[in-house]
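A.B. asks: dropping the sequence and predicted coords here.
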Amino acid sequence: MLNIRATTDDEIAIYALKQIALEIGATEAMIDPNCREIILEWIASARKVDQYQGFVAEIEQQLIGFIGCQRYQKGYPQIIHIVQYGYIWGLYVEPTYRRQGIATRLMQTAIEYLSSINCTQILLHTSQVGQRVYEKMGFQISNEMSLKIDEN
């Protein structure tokens, strides 16, 4: 039976983020050798400042999925109207358990948590594969844009 629960085991987030990076085309060589320390430091700060919470999905005590969420501070002052943003990141489900509604259940849990800490709008970044899950849940493509700066 599927169980979704809050977790404070940040090692799970490290595993999930590495798996996501590899699935979107990164190689082991591209992943910072200090990624464990980087992620743990980032989560510790997010837990203090932004009410970070991680959730895991498990079946018979076997971890099969993860999601992280927190309050999100935009990169500019909110002067037009008050919106409290939440941010969802690191959604990962083990490949053999995909397409069974587990990602949706993790998302619902994260959305409920963000609502409980008074978030009124949720942001996330996604891959092409994940986009379908989010659109089914009511997420809309936004006007965010990005520019890759040439390192030369």
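C.D. replies: Here it is on my side, so go on.
A.B. asks: when you work out contacts or count neighbours from here on, use the C-alpha atoms and nothing else.
C.D. replies: Noted.
A.B. asks: what about the helices in this structure?
C.D. replies: Read by DSSP state H, the chain holds these helices, from start to end of the chain: 10-23, 35-50, 102-116, 128-136.
A.B. asks: output those helices in JSON lines, with mean neighbour count and distance to V83 appended to each entry.
C.D. replies: Supplementary listing: those in JSON lines, determined by neighbours: other Cα atoms under 10 Å; distance: least, Cα to Cα, whole Å:
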{"stretch": "helix 10-23", "mean neighbour count": "17", "distance to V83": "27"}
{"stretch": "helix 35-50", "mean neighbour count": "14", "distance to V83": "15"}
{"stretch": "helix 102-116", "mean neighbour count": "19", "distance to V83": "12"}
{"stretch": "helix 128-136", "mean neighbour count": "12", "distance to V83": "21"}
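A.B. asks: adding another structure so you can compare the two:
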Amino acid sequence: MGQSFFNVRPATQADLASLVELRAYLLDGTDASYSSRTPEDAARWRAAYRTWLISRLSESDCVQIFAAEDKESGRVLGCATAIIDQRAPAPGCLNGLSGWVQSVVVEPQWRGRGIARQLMQHLLRWFANRGVGCVVLQSTATAGTLYETLGFAVSNERLLLRQEAWA
């Protein structure tokens, strides 16, 4: 099955519920350090994410969220988020613009059909059109092959995480 059954488009306010539910595949019930551990954790991140989405979908020049939509039903099948950070210039990033990819997720029954690849290609074009030459993402082992085929390489740097209980 080819790309013809879905479109990739910027997400809208009408997609809020779908975006939250898609992100839940990443944040609820996994063994990742950032996963919610209790139903209360899940409710808190969902409320905070909904608020974040509402503000970013309408007024942010440094955040773009793409949705993959089934052409026939209009149902959102997947999504991906691009965030531009302004950092200090470095040899591989002289303008200081650094891209971060988050929440690339596809409904389980639609995986393996090119949706994540198309979402990523849209994100990478969006970054390139804004002068972002360095893009970073955190991946699961399963998705790593996709990202490598798109030009990402495993870094020899360690990712360290510090989370405050109240944050």
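C.D. replies: Perfect, thanks for sending it. What you see is a predicted model; the values in this text were computed from it and never measured.
A.B. asks: any idea how far the residue nearest the centre of the first structure lies from T109 of the first structure?
C.D. replies: For the first structure, the residue lying nearest the average C-alpha position, counting by Cα atoms, centre = their mean, turns out to be W89 (1.3 Å). When distance is defined by Cα to Cα, to the nearest Å, W89 of the first structure is 13 Å away from T109 of the first structure.
A.B. asks: cool, and Q140 of the first structure?
C.D. replies: Between Q140 of the first structure and T109 of the first structure the distance is 19 Å, computed by Cα to Cα.
A.B. asks: the second structure: which residue goes with R98 of the first structure?
C.D. replies: With TM-score structural alignment as the criterion, the equivalent of R98 of the first structure in the second structure is R111.
A.B. asks: tell me the contacts of I14 of the first structure?
C.D. replies: Contacts were defined as Cα atoms under 8 Å, 6 or more residues apart in numbering; by that measure I14 of the first structure touches C35, R36, I39, L40.
A.B. asks: now check the second structure for the residue matching it.
C.D. replies: For I14 of the first structure, the aligned residue in the second structure is V20 (criterion: TM-score structural alignment).
A.B. asks: next one: stretch 57-75 of the second structure to chain centre, how far?
C.D. replies: Using Cα atoms, centre = their mean, to the nearest Å, the mean C-alpha position of stretch 57-75 of the second structure is found 11 Å from that of the whole chain.
A.B. asks: do stretch 128-142 of the first structure as well
C.D. replies: Here the centre of stretch 128-142 of the first structure is set off from its chain's centre by 14 Å, with Cα atoms, centre = their mean.
A.B. asks: cool, and stretch 53-70 of the first structure?
C.D. replies: A distance of 11 Å separates the C-alpha centroid of stretch 53-70 of the first structure from that of its chain, computed with Cα atoms, centre = their mean.
A.B. asks: about what we covered before: any idea what the residue nearest to the centre of the first structure aligns with in the second structure?
C.D. replies: Under the alignment defined by TM-score structural alignment, W89 of the first structure is paired with Q102 of the second structure.
A.B. asks: cool, and L114 of the first structure?
C.D. replies: In the superposition onto the second structure, L114 of the first structure corresponds to F127 when matched by TM-score structural alignment.
A.B. asks: which residue lies farthest from the center of the second structure?
C.D. replies: Checked against the mean C-alpha position of the second structure, the extreme residue using Cα atoms, centre = their mean is P91, at a distance of 25.8 Å.
A.B. asks: identify the residues contacting the match of R98 of the first structure.
C.D. replies: Applying Cα under 8 Å, 6+ apart, no residues qualify as near R111 of the second structure.
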